[in-house]
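Student: After the sequence you'll find the predicted model.
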Amino acid sequence: MRQSASIGVEPKGKNDSNRRGIHPGLFYGMFALLLGGNALAVTGFLMAPDIARLMGGHNEMVIAAYEDRLAQMRVEIDRLHSRNYAQAGDINLQLQELSQQQEVLLEQHQLVRVLVEKADQLGISASVAGTAGIPVSHAAISNSDIGATSDALVQMMDETQRAMTGIAETAELRTDGIVSELSRLGVSVEVPRTMLAGMGGPFMAAADGGDISPVMEDANAVMDALVRYKAARDSLNLVPVHMPISGSFRQSSGFGNRTDPFTGGRAFHSGLDFAAATGTAVYSAADGVVTFVGNRSGYGKVVEVKHGNGLMTRYAHLSAQLAYEGQKVSTGTPIAKVGSTGRSTGPHLHFEVRRGDSPLDPKTFLEAGKRLTAML
């Protein structure tokens, strides 16, 4: 037992000697040599010409790329500047165009105001939108501002143009209506074709800038239409198309064959009878000159008025005559009073329209007058 135990246990000093290994000083020295070698190797690597060239080329590539980007940015900035300059030039050009449009608009508006006043005098109404000048500021203006302002100017120019066109069309329509109605009555109307009929002078070469502006031409055309309408309307006053009586009345007898109130037989009636109270005012049916004031057989007290186009009107069975021979009367001038003189069964106005010695149906004239009044 003792022998086996002694064999299994080694002496303490011998075990410590075997575990001692590499000396620490030797270890640190070898580590320092290795580190220094590595440092020298890295330094040599970096300093090698080919490697240095490769590393420098990479930096140059980065720098070149950066400079290219800067160059691109400069080009973009220059392009933006150029575009801004171009826009500034466009803005100035557009502002000049706006200024010209504004001048045309103001000229157009002034002409329209004159034409509207003239049309209003002739009974033609026109609605013209306000077209006061729009101030345009050169500061802080954008293309959208210019576009909106230009659209507004164009819209107002269109409105004033439509106003002028509306006046001209209304005047022409009424002129044609008057001419058509009076033509059916056998009355010719002298309507000038142009406002300035007299033209002439020596031939001379055209001068630069001497052309009449389109706005002025349009205004002249409108004025021409108004002049034509005025001439037609003035001629209307010469035709007996206006009622010769007003107030409370009724038509008691028409034009043509009828039963005679005294004999009961068929007889021709040469006018219209309007039953009304004695003393009711009687008016001239058109402009003219009083050619007769007196008594006629069967008519009683009579007033006769001569008009243009060979027409004459006769007002009979009167209780009183207010006009005198040779008097110039206008449409609506009181010339007599209703009565029952002559061959009459009661107070009424006997109204005749004649061309020469031939009686015409007054109702045709008065109906035309109603249509014209509605149109005018």
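Tutor: Arrived safely.

Student: going forward, measure contacts and count neighbours with C-alpha atoms only.
Tutor: Noted.

Student: Residue 160 should be in a strand, yeah?
Tutor: No. Read with DSSP: H, G, I helix; E, B strand; the rest coil, residue 160 is helix and lies in no strand.

Student: isn't it right up against residue 112?
Tutor: Yes. Under the criterion of Cα atoms under 8 Å, residue 160 makes contact with residue 112 at 6.9 Å.

Student: Run the chain-centre distance for stretch 120-136.
Tutor: When C-alpha coordinates are averaged (Cα atoms, centre = their mean, to the nearest Å), stretch 120-136 and its chain have centres 10 Å apart.

Student: which residues touch that stretch?
Tutor: 95, 102, 105-106, 109, 116, 119, 149, 156, 159-160, 163, 166-167, 170-171, 230, 376 (Cα atoms under 8 Å, 6 or more residues apart in numbering).

Student: The same query, at a cut-off of 6 Å, please.
Tutor: residue 163 (Cα atoms under 6 Å, 6 or more residues apart in numbering).

Student: Ends of it, what's the gap?
Tutor: End-to-end distance of stretch 120-136 (Cα to Cα, to the nearest Å): 33 Å.

Student: Second structure for comparison follows:
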Amino acid sequence: MNATGQSAVFGKRKEPHTVIIAHGDEIRHFTVRPWMAAVIGSAFAAVAIGYLLATSYLVLRDDLIGAATARQARMQQAYEDRISALRSQVDRITSRQLLDQQLMETKVSELLERQTQLSQRHGRLDSVIERAEKEVGAKLPDAAPAPQQKPDVRAEIGAPADGGAATVSLASLGAADTKPFSLWSTRTDIKADDSSADRADKLFVAINQSLRSIENEQLDRVSRLADTAYENADAIKDALASAGLPVDSNFGKDETDVGGPLIPLDKAAIFDSKVKELDEALDALDHLKSEARRLPLANPAPGHVVTSPFGVRTDPILGTAALHSGMDFRAPRGMPARTTAAGVVTRAGWAGGYGRMVEIDHGNGFATRYGHLSKILVAVGQKLKAGDEVGETGSSGRSTGPHLHYEVRHNGEAVNPLRFLAVGKKVQKYL
């Protein structure tokens, strides 16, 4: 009996919860199962949590929006500050580039102007130096040559000719020593880590040094030529004066009583002054050469022995003391007798004791005579140059054998030809 009661208890089924709804005669019931309760509870919990979150968001939204707005404002301000700093930096770089460009354009213009001046000077010096070397008679070492064509300095340093932004590339600077002209063959100490401005400055310095060197060489060359011309002129003047021969006393005279304020000259004025000085020196030398060439300074019989000098001697025919008005040179019959200076033939024929004689007027009262000729080859009035043949030696007239009788006369008076021959030896290298 007990067993039967226990089985009834343990075997009893638990009934599910049932919800009964009565409305009038209608009765409805719902069975609530555990999973439905869990779902409904979860839904209510989710709604509650969502409500709480929405309420919290609505409460804290203003604070979040304010914080986000403040953070965005700070970021925007930082960006604007950075942009302003970059703009300022760009403006500084642009201003510096403009200044560098203007400075570079100025330097390029100066270099081009100086180079043009050097080229013009070189062209001007060609004729002057050619004349100087001809007059002086000694070729001086060549100075630095002028450029065959004007190199483009702008292209060399990277500055466009249209005035755009100037850029200096390392390749263009490093290639400066490949130019054939010495102006561009100057090596510089440009380094790879130098800035563009530094490389440009070093290149400009190198080019300026080359231009200055060429200018100094040109001035030095002109000065040396002028000094040499003055020295030659002084040598000719001193030789003529020492022999008592006429020379322009006012020519080349030093004027020491002078004065005035000091006015410094620039390079162009110095160059013009030096060229003018060279012209004056060449004029002086040319004048003295012309004066010397008009004098009978050459030897009428070079390489032949003087058999009878000028002065008192024993007459070869009478054996008594007599004045010998010229010099006798031993010469075989038929040897050419040549004039010792340019002049005009005033006598050509038989002249007593001279035999066949030629007299030449050289101007300024100077004349020469060539006596005892066997043949006369010129006529009266004929113009001769120095070295022209006037006749052939012989023994005509009052002579004891073939020789050349040579006389120098000044204002009709016989003078010692040896004095002229000695001066001729001194000045021959200058003429």
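Tutor: Alright, I've got the coordinates. A quick note: this is a predicted structure, and the numbers were derived from the prediction, not measured.

Student: about what we covered before: overlap in contacts, residue 160 and residue 112 of structure 1.
Tutor: Common neighbours of residue 160 of structure 1 and residue 112 (Cα under 6 Å, 6+ apart) do not exist.

Student: State the three-state secondary structure for residue 164 of structure 1.
Tutor: helix.

Student: give the contact list for it.
Tutor: Counted by Cα under 6 Å, 6+ apart, residue 164 of structure 1 has zero contacts.

Student: repeat that for 10 Å
Tutor: 108-109, 111-113, 115-116, 126-128, 158, 170, 218-219, 221-223 (Cα atoms under 10 Å, 6 or more residues apart in numbering).

Student: Mind checking which of these are buried?
Tutor: Buried members of these, scored by 16 or more other Cα atoms under 10 Å, are 108-109, 111-113, 115-116, 126, 128, 170, 218-219, 221-223.

Student: Tell me the counterpart of residue 416 of structure 2 in structure 1.
Tutor: Alignment note (TM-score structural alignment): residue 416 of structure 2 maps to residue 361 of structure 1.

Student: My read is that that match contacts residue 270, right?
Tutor: Yes. Using Cα atoms under 10 Å, residue 361 of structure 1 is in contact with residue 270, at 7.6 Å.

Student: Which residues are in contact with each of these two?
Tutor: Counting by Cα under 10 Å, 6+ apart, the residues touching both residue 361 of structure 1 and residue 270 are 254-256, 351-354.

Student: quick one: which of the residues you listed has the most company?
Tutor: Most neighbours among these, by other Cα atoms under 10 Å: residue 353, with 27 neighbours.

Student: Would you verify that it is located in a strand?
Tutor: Yes. Counting by three-state DSSP, residue 353 of structure 1 is part of a strand.

Student: so what's it closest to, chain neighbours aside?
Tutor: Distances taken as Cα to Cα, 6 or more residues apart in numbering put residue 313 closest to residue 353 of structure 1, at 4.6 Å, once the chain neighbours are dropped.

Student: Also residue 281 of structure 1?
Tutor: Computed as Cα to Cα, 6+ apart, the closest residue to residue 281 of structure 1 that is not its neighbour in sequence is residue 337, at 4.7 Å.

Student: Tell me the counterpart of the one you found in structure 2.
Tutor: Residue 337 of structure 1 maps onto residue 392 in structure 2, by TM-score structural alignment.

Student: So its match is in contact with residue 339, correct?
Tutor: No. Using Cα under 10 Å, residue 392 of structure 2 is not in contact with residue 339, being 11.7 Å away.

Student: Looking only at neighbour counts, state which of the two leads.
Tutor: Comparing residue 392 of structure 2 with residue 339 by other Cα under 10 Å, the one with more neighbours is residue 339, at 27 against 24.

Student: Pull the contacting residues for the more buried one.
Tutor: Contacts of residue 339 of structure 2 (Cα under 10 Å, 6+ apart): 296, 298-301, 358-360, 368-370, 384-391, 406.

Student: in structure 1, which of these remain in contact?
Tutor: With both residues aligned by TM-score structural alignment, their matches' Cα atoms under 10 Å, the contacts of those that structure 1 also has are 296, 298-301, 358-360, 368-370, 384-391.

Student: out of these, which are buried?
Tutor: Looks like those have 296, 298-301, 358-360, 368-370, 384, 386, 388-391 buried, using 16+ other Cα under 10 Å.
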